[in-house]
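Asks: structure here, sequence nowhere to be found:
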């Protein structure tokens, strides 16, 4: 089943990509309306939008999904129910397809909810308490976005149709459209894990690594960004863009700081995803939707590769994810390490790799735009932090001596996993330049002063140096911050966000619930309610029982009473 799914998705991916190229060259778009059912005056219509954006994104999702399924053939080979796993991934991908090609809020909701439900099933795939907790946090965080989308559907009733694509341009300044935009922004923030909904993204690492590669590159977390790219007109024409810029920049900054305090390999990569999502959202909020889409695609390539390499390392390290146990992997797993380092360099924005073309262009456009100094600082400082935690990760895992069991055999003999990784390696090297030529048909000339032009390079070099120093030389300040439990706990736990969204919500509700039970259910309500009724009924039934006992005294007494009553009736 793995091979059939892999081949089918790969063929569809190539077809979609070539159609996307044709559409982009001819500025072409197809809008399909299919009447599913017609009853009297009511008809249910399914609408599909095929333009260059949806087709190229679909081709990338299908390409990465096909390689992830091929990768899973070896990674999940010990799983007896691997076909069920493949079916879940196919359901996940088909939900994403529905979301991508929908110009209609109803069909978007179907794909959106499909992603939420299947992601819950995939996060709890390894059945243990940690997975169940992570699954509930993921599902309930995404529920907020689902509710916002349902409210947006209700507000769309003002326009007589749910095909939002017809109304965006003309109605962008109306109150109703602003409300819809606000709700869509809330939905996208929950799905793409922006502050204050960030805590579910690292928790979702409880899923198997192939699922993480799929979720973090091109499906679940990118759904929110893609939806906002479609709604970009509403964002850029109101205050919502400024609010999103602030929250997305803070998300980028927070996740970059958190990754420098983390020792779990998959969580570091998850926090890097959060950082890149913040970058996409913030550049999108400034109105550059094509740039956000460009970074979305290039990021999908190297992030899927990064997770696949992490999966291969974890597989060889006996399912251990702590980077402190790793070391000298470059000697023992040279091919996997090469792929891992290329993906890391692409993430940092190394010139002429996939990440460079989008990241460098984004930062130069930020330098060219009219934004405040705070946002400018967050953009560049977060870029430095990205290089910092990437170098720290490479230092811990690739250099030095291995800190794992001396008998543990590390090797590069997993050919199926390597083949899928090498496919993505080629895309991570050439994908950025290819997309740059495709999406931006006319070259963009950005003229900046020399110090701004070199600022990106300078920030990356300083970030890399600092990443090396904090790993190698125990810097006094860094050690002091690390030893200061409160500070490192605050920065390493994403500014206490997981605590706020779990204990912070549940704790007070449980305390209030306990008081309610004590005061009402087992207190006043018990005294005046159930217990009082029971007590009164018991007393009455005891009296009734006493009356109905065959007692001669009672009978004689009642006989006397009857005579007295009859006598009184006769007199009167």
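Replies: Great, that's in hand. Please read all numbers here as calculations on a predicted model, not as lab measurements.
Asks: for the rest of this, base every contact and every neighbour count on C-alpha atoms.
Replies: OK.
Asks: for residue 554, give me its contacts.
Replies: Shown in contact with residue 554 (C-alpha atoms under 8 Å, 6 or more residues apart in numbering): residue 547.
Asks: tell me the secondary structure for it?
Replies: Classification of residue 554 using DSSP: H, G, I helix; E, B strand; the rest coil returns helix.
Asks: list the residues that contact residue 73.
Replies: 2, 416.
Asks: what's the answer for residue 247, then?
Replies: Contacts of residue 247 were listed using C-alpha under 8 Å, 6+ apart, and they are 194, 195.
Asks: how much space is there between it and residue 196?
Replies: Per C-alpha to C-alpha, to the nearest Å, residue 247 is found 8 Å from residue 196.
Asks: then residue 468?
Replies: Residue 468 is 31 Å from residue 196, by C-alpha to C-alpha.
Asks: one more: residue 509?
Replies: 20 Å.
Asks: go on, residue 472?
Replies: Counting by C-alpha to C-alpha, the separation of residue 472 from residue 196 is 34 Å.
Asks: please apply the same query to residue 249.
Replies: The spacing between residue 249 and residue 196, counted by C-alpha to C-alpha, is 12 Å.
Asks: okay, one more to line up with it:
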């Protein structure tokens, strides 16, 4: 990829793509915020912090020097903190913002440690200089990559550091849209910026792949038990971020870039229109044989398209896309078989074309086939488990697991207690106890 590099900033195809996306989303979100806060006396304050947050995101995208990157990254967190506390009287929002603040400080610390390790290894304090040193030596600082991976996992709100993402929906809708459509994606951008090093860091890829796959799978199961539109969207973000990080771990950088852009556009629209969404009902697959036939047909079709386009299979991508086509077509009773097959072929063609377009911007790394097969099997097991739970809703095992999943497997409860113990603030501890008491009596 060609690149124009100054010492402090960097402009290349990846960053131009994301800058265009952020510019579009910024215009939409700011316009919505201006109208939504028309009757709010504090509208200038909201617009100011929103502009500051968006400006910090733009600087982060083009930052090349480690100091500039870290400062702009921290600035995003500070501006977002003020936006999330726009209604400070909401106890749940205050508690969630406090937990996010702890996670953000830890992320920034890990990011700083990683950058220091890169500097000591390469002798250069820029991203381009670090990548150039790797190209010359062929070695990778494993400790720095492991630290970077953990920072990305924290930034993308992966389990068990996910609870704040579900609870900050108490903030204004435009703030939720900005957070879910842009800011939470920055962990993926961080890893894509260091993609050549990540390709060679085997331990970091396994760590990223395993943790993101587990977080993504559990988030999907938990999301299926929620009925609130915004809460479902928040759990969807957790799952989608896990999937994007998983694609990066597998070496599918072009697919991860496509996922990042598509998720940002979709989630911005979803949150801004959440007030008009009708109630959501879980989809049940009635005919197992038809479902199995659709899945096998889709799997063959997608693997064929991937082989012709890229010269190799993508097991995880093929399984997930096949499942999505199966879910759609098993419910499309009004379509004939011929129309359904044509729709499936068109879907695969669109996916392949978009992935090829993304590959012009971000080239894939070396595919981790062992991790890919393991993750594909993991998702098949999860879908089988979900299908069994949905088909046996009256079974006591299904009911017991529904309660646990609806409670998020109680993971966030443990993290909340740990966070308040590590960084106690009397007002947050009091509010947490009040929220717990309200939930126990309701």
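Replies: Right, received. Where do you want to start? Owing to the predicted nature of the structure, the values given are computational and were not obtained by experimental measurement.
Asks: helices of the stretch 451-572 of the first structure, residue ranges please.
Replies: Using DSSP state H, counting those that start in this stretch, the helices of the stretch 451-572 of the first structure run over 455-472, 476-483, 485-492, 497-501, 503-516, 525-528, 530-548, 552-571.
Asks: and those, which is most packed in?
Replies: Among those, helix 455-472 has the highest mean neighbour count (mean count of other C-alpha atoms under 10 Å), at a mean of 19.
Asks: got the angle between that helix and helix 476-483?
Replies: Counting by axes from the mean of the first three to the mean of the last three C-alpha atoms, to 10 degrees, helix 455-472 of the first structure lies at 70 degrees to helix 476-483.
Asks: show residues contacting helix 455-472 of the first structure.
Replies: Residues outside helix 455-472 of the first structure that contact it (C-alpha under 8 Å, 6+ apart): 348, 360, 363, 380-381, 383-392, 395-396, 475, 478.
Asks: give me the buried subset of these.
Replies: 348, 360, 363, 380-381, 383-392, 395-396 (16 or more other C-alpha atoms under 10 Å).
Asks: am I right that residue 423 of the first structure is in a helix?
Replies: Yes: under three-state DSSP, residue 423 of the first structure sits within a helix.
Asks: list the contacts of it.
Replies: By C-alpha under 8 Å, 6+ apart, the contact list for residue 423 of the first structure reads residue 67.
Asks: can you find the partner of residue 237 of the second structure in the first structure?
Replies: For residue 237 of the second structure, the aligned position in the first structure is residue 273, judged by TM-score structural alignment.
Asks: swap that for residue 130 of the second structure, sorry
Replies: Under TM-score structural alignment, residue 130 of the second structure pairs with residue 167 in the first structure.
Asks: hang on, residue 264 of the second structure packs against residue 183?
Replies: No: at 9.4 Å, residue 264 of the second structure and residue 183 do not qualify as touching, with contact defined as C-alpha atoms under 8 Å.
Asks: more neighbours: which of the two?
Replies: Neighbours were counted for residue 264 of the second structure and for residue 183 using other C-alpha atoms under 10 Å; residue 264 has more, 25 against 21.
Asks: in space, what's closest to that one - neighbours in sequence excluded?
Replies: residue 181 (4.1 Å; C-alpha to C-alpha, 6 or more residues apart in numbering).
Asks: the stretch 251-400 of the second structure: helices as residue ranges?
Replies: Along the stretch 251-400 of the second structure, counting by DSSP H, counting those that start in this stretch, helices occupy 253-272, 288-310, 315-331, 337-359, 369-391, 396-406.
Asks: now distance to residue 205 of the second structure too, for the ones you listed, in JSON lines please.
Replies: Shown next, in JSON lines, are those (distance: least, C-alpha to C-alpha, whole Å):
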{"stretch": "helix 253-272", "distance to residue 205 of the second structure": "13"}
{"stretch": "helix 288-310", "distance to residue 205 of the second structure": "22"}
{"stretch": "helix 315-331", "distance to residue 205 of the second structure": "15"}
{"stretch": "helix 337-359", "distance to residue 205 of the second structure": "20"}
{"stretch": "helix 369-391", "distance to residue 205 of the second structure": "9"}
{"stretch": "helix 396-406", "distance to residue 205 of the second structure": "28"}
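Asks: among those helices, which is nearest residue 86 of the second structure?
Replies: helix 253-272 (17.5 Å; C-alpha to C-alpha).
Asks: and for that closest one, what span of the first structure is it aligned with?
Replies: Under TM-score structural alignment, the match for helix 253-272 of the second structure is residues 289-308.
Asks: so how far is residue 304 of the second structure from the most centrally placed residue in the second structure?
Replies: The centre of the second structure sits closest to residue 241, judged by C-alpha atoms, centre = their mean, with a distance of 1.7 Å. In this view, residue 241 of the second structure and residue 304 of the second structure are 27 Å apart by C-alpha to C-alpha.
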